[in-house]
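A.B. asks: sequence unknown, structure follows:
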C-alpha cells in the first residue's frame, strides 16, 4: 500500500522539473561552448602573449636606448598610428568594394565581373612592400600613399564576397519579392543585401586583418605605425626591441581578428 502524500508527489515533481531544466541548461552551455569556444580561447592567448612580453622585458637589463624606444608613450603613439591606417583603409575598402560588388552582381554587368575580379586578384598577388614603395616614389611618401596602397591590397576579399553573397541569394525569394510588387531597387535593399550581409562581413573581416598586418610596412614610406619599432630594432641592432615589436604586432592582429569575429557571429546570428 502506497504511503505517498500529495506533498511528497509535488516535491518529487518539482525535483524532476529542476533536474530536467538543469540538463537543458547544461546542454545549451555545451552547445554554446562548442560553437564559440574560439572567442574565449583567442583572448586568453592574447593576454598570455602580452604577459610573457611584460615578464620578459622586466627580467632584461635594458640600456637607455631600449628604454626610450620601448617607453609606453612611444609604443602607444605608434599603435594609434597603426590602427588609424588600418581603419582608414578598411573604410575605403568598404566604400569602394561593396557598391562595386553590387554593380557587378547585376545581370547587365556580369560580363565585366570576371575581368574585374581577375584584376583584383592580380593586384592582391603583388608583394605589398614593393607596391607601397613604387607608389611612394610615384605619388609621395606619407600617410595618404600608405592608405591607398593598403586599400588596394585588401580590396579583393570584400569585392569577391559581395558578389558571391548576392549571387547566392535564393532566386525564389527574389521572384517572390518581385511578385509582391517590389521594384528591383527595393528587392536589392530589402531582400538581397540583408541576406548577403553575413558573407560580406566575412570578407570585411579578412580585409581588416590584412590591413592590420600590411600596415606594418607603411613605416618604410614614412607613414608611421608599429613597423617603426621593427625598423628601430634593426637599425639599432636591439633584439629586445625586435621581440617586443613582433609580439605587439601579433597581439594587435589577433585582437582585431577576435573583434571582427565577434561582429561576424552577431551578424550571422541575427541574419539567421
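C.D. replies: Nice, thanks for sending it over. As the structure is a computational prediction, the values presented were derived from the model and not from experiment.
A.B. asks: from here on, just use CA atoms for contacts and neighbour counts.
C.D. replies: Fine.
A.B. asks: show the contacting residues for the residue sitting nearest the centre point of the chain.
C.D. replies: Centroid check for the chain by Cα atoms, centre = their mean gives residue 205 as the closest residue, at 3.1 Å. Contact analysis of residue 205 by Cα atoms under 8 Å, 6 or more residues apart in numbering lists 257, 260, 261, 264.
A.B. asks: any idea which helix or strand carries it?
C.D. replies: Assigned by DSSP states H and E, residue 205 belongs to helix 193-214.
A.B. asks: secondary structure, distance to residue 41 and neighbour count for the contacts of residue 205 - can I get that in a markdown table?
C.D. replies: Output for those, formatted as a markdown table (DSSP: H, G, I helix; E, B strand; the rest coil; distance: Cα to Cα, whole Å; neighbours: other Cα atoms under 10 Å):
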| residue | secondary structure | distance to residue 41 | neighbour count |
| --- | --- | --- | --- |
| 257 | helix | 13 | 19 |
| 260 | helix | 15 | 19 |
| 261 | helix | 13 | 19 |
| 264 | helix | 17 | 21 |
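A.B. asks: what about residue 8, how many residues nearby?
C.D. replies: For residue 8, the neighbour count with other Cα atoms under 10 Å is 11.
A.B. asks: in the helix or strand containing it, which residues are buried?
C.D. replies: Take DSSP H and E as the rule and residue 8 turns out to sit in helix 6-36. Along helix 6-36, no position meets the burial threshold by neighbour count (16 or more other Cα atoms under 10 Å).
A.B. asks: second structure follows, compare the two:
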C-alpha cells in the first residue's frame, strides 16, 4: 500500500491563503449600554439643580406644584406605551395578512390609508377626533395610533416580502405547514425590519403625545403649553427637556431590543 506524502511548505502556503474565520460580532458594547443613559442622566441632573436654585415667580411655582411634573411625565409614558401596544397588535397582524396570497391585492389600499393617516397634520387629526369623540385620553390615543401605524405596517410587509422564496419552498418541502413556515422561517427573518419600524413608531409616539394636551389627554405637552401660554420660559424649557430625554431613552431601549431580538445568524459579520 502506497502512502501519500505532502510537503510541509505546501500546508503552510494553504494555511496562509485560507482567510481566517470571521469573528462573531459583539452584540452589545459597554459604550452602547452606558453612553446615552449617562448623557441623559447628566442633562436631567443639571436641569434639576438649575430649577432647585432658580428664582421662580408665583405662576411658575403654581404650574409645577403638587407633583404636576411627575403626573405629566407619567401620563406621557402611559400614552406612549398604550398607543405603541395597539399599534403593534394592529399593524403586525395586518402586515402578515397583507402578504398572504389571498389578500395581496389589498396591500396598496391599506398602505395608502396608512400614508393618509401619517400625512395628515397631527394637530388637525386630533382636532377632528375631539370633534367626533370629545376630549380625553381616548381621542389622543386614537390619534397617536393612526399616526404611528405606517412605519410598523410598511416594515412588516417589506420584511416578509424580502424573504428568499427558496427558503420558503425548502421549509414546505420538509413538511412544514403554512403556519409553521410563517412562525419559524418568515417572521424570524423579518424581525430586524419589523423592529426598525417599531423603533420609529415609538419615537413618533413620544413626540405626538405632546399634542395630547390639546385634546385633554395630558402628558408633557401640559408643561409646554403652560410655558407658552404664560410666557414662562423655565416651564417651557422643563417640558421640552423631559420630552427630548424620554424620546432619547425610548430610542435607546428600542435599539437594545433590535440587537437582542434579531436572530444571531442575520448579524453582519466583520
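C.D. replies: Yep, it's here. Treat the numbers as computed from the prediction; the structure is a model and nothing was measured.
A.B. asks: which of the contacts of residue 205 of structure 1 are still contacts in structure 2?
C.D. replies: Among the contacts of residue 205 of structure 1, the ones still in contact in structure 2 (both residues aligned by TM-score structural alignment, their matches' Cα atoms under 8 Å) are 257, 260, 261.
A.B. asks: just curious, which of those is nearest to residue 271 of structure 1?
C.D. replies: Top of the list for closeness to residue 271 of structure 1, among those and by Cα to Cα, is residue 261 at 15.2 Å.
A.B. asks: the counterpart of the closest one in structure 2: what's it in contact with?
C.D. replies: Aligning on TM-score structural alignment places residue 261 of structure 1 opposite residue 255 in structure 2. Neighbouring residues of residue 255 of structure 2 by Cα under 8 Å, 6+ apart: residue 199.
A.B. asks: ok, residue 255 of structure 2 to residue 228 of structure 2 distance?
C.D. replies: Relative to residue 228 of structure 2, residue 255 of structure 2 is positioned 33 Å away (criterion: Cα to Cα, to the nearest Å).
A.B. asks: now residue 32 of structure 2
C.D. replies: Distance from residue 32 of structure 2 to residue 228 of structure 2, by Cα to Cα: 36 Å.
A.B. asks: residue 46 of structure 2 now?
C.D. replies: Going from residue 46 of structure 2 to residue 228 of structure 2 by Cα to Cα gives 22 Å.
A.B. asks: what's the answer for residue 199 of structure 2, then?
C.D. replies: 30 Å.
A.B. asks: show me the helices in structure 2, by range?
C.D. replies: With DSSP state H, the ranges of helices along structure 2 come out as 8-17, 30-53, 58-64, 68-98, 107-119, 122-133, 137-161, 165-173, 178-181, 187-208, 221-229, 233-261.
A.B. asks: deepest of those, which one?
C.D. replies: helix 137-161 (a mean of 24; mean count of other Cα atoms under 10 Å).
A.B. asks: now that one and helix 187-208, what's the angle there?
C.D. replies: Angle, helix 137-161 of structure 2 to helix 187-208, by axes from the mean of the first three to the mean of the last three Cα atoms, to 10 degrees: 150 degrees.
A.B. asks: tell me how far helix 137-161 of structure 2 lies from the chain's centre.
C.D. replies: From the chain centre to the centre of helix 137-161 of structure 2 is a distance of 11 Å (Cα atoms, centre = their mean, to the nearest Å).
A.B. asks: that helix aligns to what range in structure 1?
C.D. replies: Under TM-score structural alignment, the match for helix 137-161 of structure 2 is residues 143-167.
A.B. asks: related to what we said a few turns ago, what is the nearest of the contacts of residue 205 of structure 1 to residue 108 of structure 1?
C.D. replies: residue 264 (30.7 Å).
A.B. asks: for the closest one, what are its contacts?
C.D. replies: By Cα under 8 Å, 6+ apart, the neighbours of residue 264 of structure 1 are 198, 201, 202, 205.
A.B. asks: likewise residue 171 of structure 2?
C.D. replies: Neighbouring residues of residue 171 of structure 2 by Cα under 8 Å, 6+ apart: 181, 185.
A.B. asks: let's see it at 6 Å
C.D. replies: Contacts here follow Cα atoms under 6 Å, 6 or more residues apart in numbering; on that basis residue 171 of structure 2 touches nothing.
A.B. asks: for it, give its distance to residue 179 of structure 2.
C.D. replies: For residue 171 of structure 2, the distance to residue 179 of structure 2 - Cα to Cα - is 11 Å.
A.B. asks: would TSV of the kept ones among the contacts of residue 205 of structure 1 with distance to residue 6 of structure 1 be doable?
C.D. replies: As requested, these are exported to TSV (distance: Cα to Cα, whole Å):
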residue	distance to residue 6 of structure 1
257	58
260	56
261	53
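A.B. asks: alignment lookup: residue 58 of structure 1 to structure 2.
C.D. replies: In structure 2, residue 58 of structure 1 lands on residue 52 (TM-score structural alignment).
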